[in-house]
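**Student:** sharing a model prediction with you, sequence too.
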Amino acid sequence: MSNYFRRSLGRQVIIINLVFVFLLLAGMVSLRLYHINLTNSLDQEISEEQEKLNFVSNLKENLNAIMFDSRGFFAFGSETFIQRIGDKQDEIKADLVTFEKEYKSTRDQEVLINVTSFTDSYFNELLPKAIEYRRNGQIDEIIKMSQEDGGTQKVNDVLASLENFEKDIQQDIDRTYSTKDEKTSMSQLIYFSFLIFMVLAFLGLIRMMIKRFGSPLREIADVSAQITKGEHVSQIPYTDRLDEIGVLSKAFEKMIKGIQDNEQELIAQNEELAAQQDELNEQQEKLRNALSTTEQNEKMLMRMNSFIHSISNTLDKKSLLKSIVENMVEITYSSKGLIWFVNENDIASVGVSQSEQNQFLSHFPESGMLARIEDTTLSYQVMRDSFVSEKGYIEETFKSGDLYIPIFSGKRELLAVMVITRIGSSYSCDEIAEYQGLARQVALSLEKLNLYEDSEKQRITIKNVMNSIHEGIQLIDNDGTIIQANQKFCELMSCDDPDQLTSMEYEEWSKHLKSRVHSAHDLISFIQNAVHEKNETGISYIFEMDGEEKRMIQIYSESLVQNDKKLGTVIVYRDITKEFEVDQMKSEFVTTVSHELRTPLSSVLGFTELMLTRELKPERQKKYLTTVHKEAFRLTSLINDFLDVQKMESGNQEFDKKYHSVLPIIQDVIDIQRVNSDKHVFEIDVQTEKLSVFGDRDKLSQVFMNLVSNAVKYSPEGGKVLVTLRNNENHLIIDIKDEGLGIPKSAIGNLFTKFYRVDNSDCRKIGGTGLGLAIVKEIVKVHQGHISVESNLGEGSTFTVMFPVIDDVYVNASLTQTKRQKVDIIIIEDDRHLAGLITEELMEHGFHIAQFNTGEDAVKMVEETKPEAIVLDILLEGKMDGWQVIESLKSNPITKDIPIFISSALDEKQRGFNLGAAGYLIKPYQTSQLTSSILQVMLNKEKNGHILIPEEPSHTND
């Protein structure tokens, strides 16, 4: 067997290599399996620790969620938070059970016991008790439980415990990762050590093989060299070996050929070394180019830093633009340039004339160049022949380059365009790229400028908002120095500009405030307590401030806190002078009302007692009953005033608005007053034909009744009461003028205020509750009107009521109605007032009315609406008179059966009946006659099968 291997070098090499490969593979497989087992075990440990970390994090998040929901419930009282707390509580209990089963270490059990103890205490004791306090409104008990009983501390402790536990788990994970890294590194080191060992072993095998095979070969080589030199070799060594060396020694020719092959291999190696030398030379050249590029970049950065520094020292727009273009021209070695701020069309330039700037502004915004910049967002260069003005003393033609550089914001909005010019040369691509980078720095400066301007606008806006607030606002720091104040506080301090108060120290402004306030000691004490947070929450202080008009000021304060740090105190000064006066008026009103109600009640009780206890003559009984009736009516009027005020304040007052002429309403009021007063002369001066108003007749009557009765009541010596009806472009105006006591100037401003009565001894004798004019004002306001008064003390007063003007009120109103519902009766009448009177009469019986003053329009409407009846005047405006209207309607098959009632001053009944009129009324007549005639015809039509059922008239709810 040994001779079998000795006879062949190949067999010897194969057995050696097989042993080497076997050892190499066995070692590599063993090391690989060891590495995989190690990695899997560590990964499993990390995974378990990570699951525990996620579990604890979820438990902590649920506890935090319960804390936030409980605080949300304590803040807002919503039961939704309680339901969410219950859900989270169930999740926590389930998590604790799982935690107890899964994790058994001492540290895990300690955390479990801590959290379980907290949850049992919190969910079974603290939380139910706090919820009960919140539902009972016992906020102080909740605060006490949180602060004194340690509720908040317990929550913080258990959350801190969980957080520490999380940190411990994370540290375990980190340690496991570190162990994994160390063992992995060790495994890799062993692996590479094994490889090195195997390489060394392989080298040893090679050495052994060289020793076994190389020495004989060298000896044979020496023999070969001798043969090459021509030396005589008498003996060939190793001819007695059984392997291939013996064969080689017997075949020198093959050995010589092998030597020649080795020489060629050496030549090839020399060529390879030469190629490697060339490669090294090439790498050296690249390094030299990289060094040159680095030097260029360094120079570029230095120029950019210098440029950025030069444009970052100003926030003035014009100065900034000028600085940008000047520095850009300098560092780019340009001849001239400009920058155009797109949004505001501002421009700054260096070396550019005004005419060139104007040319740029006139043509560039509309040119294709701007569109190209916006589309590509890239700089571009335009080469052109130099202008004559740019050549100087040079006569020959040469080129100049204009570089257009866009400046975009971070939102890709075009902020500005910069143009720089090199006369006689152009810009390289590298330079253009560098300048594009500078443009980004310019964009940052412009955006910073815009941000500053926006901030300044916001500051001015906040200042304007504060100045628009009607309360005085003062912000002071913790030392009492004023940080900011608004215009209203400035007025309280008698200064012109709030900025004058900024930075004013406490001693200075408090001294000025003391000089204008009664009981200044209490006020200053309140302010000092506010600064030091000694005032109770929601407390305020009221003081009186001297001046041309005494004012009552209410002051309150709030601390300004940011990130749990007090920055200062906001003090608010609220002018409550009017409210104070109203309270005084209400107090006075109670006294007045008591007197006004008790007086008529006393009369009623007194006279009824006399009538019950005594035998009185009939005439005296009638007199007493009349007195009782008057006092009861007076009492009813007072109560109605109170009810009206209550309805108006609650918004429940209802109005039945229709179109009315105010003249009949005023005439009715005057007629009543004439009966009740024999000392006064009443006159009505009508100066307009536009007397229509859209409103509630009863409420309008109440307005004029109140105003006219006031004119009578406050002119106790008699005189003339003049009611004037006039109009301007937009309003119907009613003036009620008397010759009575008049009103002091100081009282006119409060005259229409509830419960207010003029402070005048003569007026006090007259009596009243101070509600009448307030009610009048509210009624007029609901009718889109306005009321005012002019008066001189002792010379009488003039009350002026204004309502919106309504032209052709019944026509317009009725035409609007026809678009919504059927018209029952059409009135064709050119007398506006009579048409209004007839319309009111018929609308009271539930008919829908349309009214016209020309025959042409009326005939068209009759054909469209087919009304149940027509009221027609003979003398009309327009081309058609009444007779022509009748003939036109009767000749039309669609309208011939509609009954027509003639209302005319002409006594031509027979002609009317001959033309087919259903009725004929000669003016003047009572409108009820017309209504009766129409209703009679309606009844006849009903009998004949044509039924018309008018709607019920609407009524007020008062």
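**Tutor:** Thanks, I have the structure now.
**Student:** please count neighbours and contacts with C-alpha atoms only from this point.
**Tutor:** Fine.
**Student:** how about the helices in the stretch 601-750 of the chain?
**Tutor:** 618-650, 662-676, 697-713, 745-748 (DSSP state H, counting those that start in this stretch).
**Student:** would you reformat those helices as JSON lines and include mean neighbour count?
**Tutor:** Output for these, formatted as JSON lines (neighbours: other CA atoms under 10 Å):
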{"stretch": "helix 618-650", "mean neighbour count": "15"}
{"stretch": "helix 662-676", "mean neighbour count": "15"}
{"stretch": "helix 697-713", "mean neighbour count": "20"}
{"stretch": "helix 745-748", "mean neighbour count": "12"}
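**Student:** want to compare, so here's the second one:
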Amino acid sequence: MRSMDKTGPERFSTPIALDRDLFMRRLIASLGHLNEGILGSDLTGAYIMNVGLSMGAAIEEEYKRFWAIDRSLTLDEYAHVIVDLKQKIQGNFSLVSKDAQKVVVRTTSCPFDTLVRQSPSLCFMTSSVFGGIAARNFGYAKVVLHQRIALGDPGCYVTIHLQRTPEAVAALGKEYVPDLNRASPDIAEQLHLMEQVQRLRKQLGETTSRWEEVMQEAAEAIGAFDLDGCVTYANARWRDLVGVEGEEVVGNIFEQLVDAEDQAGIHQLLAQAAQGKRVSGHQFRLRHRTGSLRTLRMSVGAIRDDRGHIVGTLGIVRDITHEREAQRLKDELLTTTSHELRTPVTTIRGLTQVLLRGLEQGHVPSPEVLAQRLQLIQRETDRLARLSTDLTDVTKLQTDALPLRREHFDARSMVEELVTGRREALLKDRRWTLSLNLSEHPLPVWGDRSRLEQVLDNLLDNAIKYSPDGGAITVDTQQQGDKVQISITDSGIGIPEPDIPQMFTPFFRASNASTYHFPGIGLGLYLCQSIVHAHGGTITVTSQEGQGATFLLSLPDASQQPVEEEA
């Protein structure tokens, strides 16, 4: 089938070799088995109509093949078929008019000559040819013979309705729709085969459409490769992996999309699949258009043709970047938590053993030494308690079960009480100075006071811990539009710029924190952010390494909250 319609004068040139003698021979061959005694009966008319429908289908296909089209005929094309075919069989038809609803044709002679007067049902032959073509291309056809040479009229006047209009319904005539139940056996078989072909084509189209839909919506990236490793098919999921649509991936050598260190492994993987081996779980890295690397797991198998020959490979790829990161964080959590637990436990056990050994030997330490050792045990116990609380809270956050007991309170007074308590705790160590700048007016907040105190305690702990040489720590509270803002600024080691975007990621710790050997497992800021977000607020950090850091909390002003929220 040619891909484009013909245009210009040659469009309506003669497409088929059909003359009057050939037409008559076809007719005689189709009617030869009928007894001449029933040539004028309804049975003969029905049979002739079915012969015309079958012939019309064949003629229509010849015209379409010649014009190189695989769609329905247009009105002009259909009108041309009528006039062209009638002239070829000496019907001498002329086109009177045509529009979207009907085509009107007139003739002064009949291709069947005197035969048509002997068997008027022969009129059904040509009318069913054109009615059948119209029904297939316009969805409906009704042929009305207003004048008939077979009945002694001076000419023939025919209207072919193309739409089921009131005029068509009211007119006398025959609707031309292939009827398998009424068709004679040989014609019924032809029509049945035609119907089967159309149904199979439709089913194939639906199956192809469903397959394509499944492939495009699949959770995994699916790709097909030829034996040279060139991508011949890629579904939509590849956009997430490489940053471009699957169609853009097609035509690339897959090995070249992979990270350079993993290309040899992919080459070997596809080679194994091309030999008929199935390989599952191969891990490699693929570079996204942004430059980031994705860790993937791929399973491959051979694609075979209908003779069993391997013609390519099929790969199903799953992005496991997040899984790998989660596993890395889990491993890091276990390692860090183990270390964090070991330090206080070792300290507590060592001090306890010293005290017990002294009591067993009758050596009672002085009150000052005993108090110092008990305070150290208490500090390490508090550290264990905080670690246990953090781990419990993280578990609750993962299941969205962190409870909030909301109430109305003044954030300004909450901050003032916390800072006052911290100042008293820092009296013995004068390395740090703690300043407080309070807003002039109360700062109403609707939230869980104990959880917000937990956030501020954590931030103050960090300000002190990450200022090992001491320095100024400043706490500010203010009203900023419809937000209550609390900031904590220290003059400690600061945060390296590349680390700032990840500071609120679970288990992440700034690179300089490890350098200074500060204790911690990287959950504090993650918990702070989660609690603040649960209150509808935000928490941000600004810092320069070596020049301290500022953490800023923004919470909704409770005076802007609807009254019913307090219930």
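**Tutor:** Yep, that arrived. Note that this is a predicted model, so its numbers are computed, not measured.
**Student:** circling back: can the helices of the stretch 601-750 of the first structure go into CSV with extra columns for distance to Ser445 of the first structure?
**Tutor:** Formatted as CSV, these follow (distance: least, CA to CA, whole Å):
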stretch, distance to Ser445 of the first structure
helix 618-650, 59
helix 662-676, 71
helix 697-713, 68
helix 745-748, 61
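**Student:** Glu326 of the first structure: which of these is closest?
**Tutor:** Nearest of the helices of the stretch 601-750 of the first structure to Glu326 of the first structure, taken as CA to CA: helix 745-748 at 68.0 Å.
**Student:** so how far does that closest one sit from its counterpart in the second structure?
**Tutor:** In the superposition with the second structure, the average deviation recorded for helix 745-748 of the first structure is 2.9 Å (mean CA distance after the TM-score superposition for the first structure).
**Student:** of all the helices of the stretch 601-750 of the first structure, which one is nearest Gly204 of the first structure?
**Tutor:** When the helices of the stretch 601-750 of the first structure are compared (using CA to CA), the closest one is helix 618-650, at 112.5 Å.
**Student:** give me the helices and strands touching the closest one, please.
**Tutor:** Other helices and strands packing on helix 618-650 of the first structure, by 3 or more CA pairs under 8 Å, 6 or more residues apart in numbering; DSSP states H and E, are helix 577-613, helix 772-782.
**Student:** only the buried residues of the first one, if you could.
**Tutor:** Meaning helix 577-613 of the first structure. Across helix 577-613 of the first structure, burial judged by 16 or more other CA atoms under 10 Å covers 577, 582, 585-586, 589, 592-593, 596-597, 600-601, 603-604, 607-608.
**Student:** likewise for the shortest one?
**Tutor:** Residues of helix 772-782 of the first structure classed as buried by neighbour count (16+ other CA under 10 Å): 772-780.
**Student:** which stretches of the stretch 51-200 of the second structure form strands?
**Tutor:** All strands of the stretch 51-200 of the second structure, identified by DSSP state E, counting those that start in this stretch, fall at 93-98, 102-107, 142-147, 156-161, 174-175.
**Student:** point out the most buried one among the ones you listed.
**Tutor:** Stretch with highest mean neighbour count among the strands of the stretch 51-200 of the second structure: strand 156-161 (a mean of 23; mean count of other CA atoms under 10 Å).
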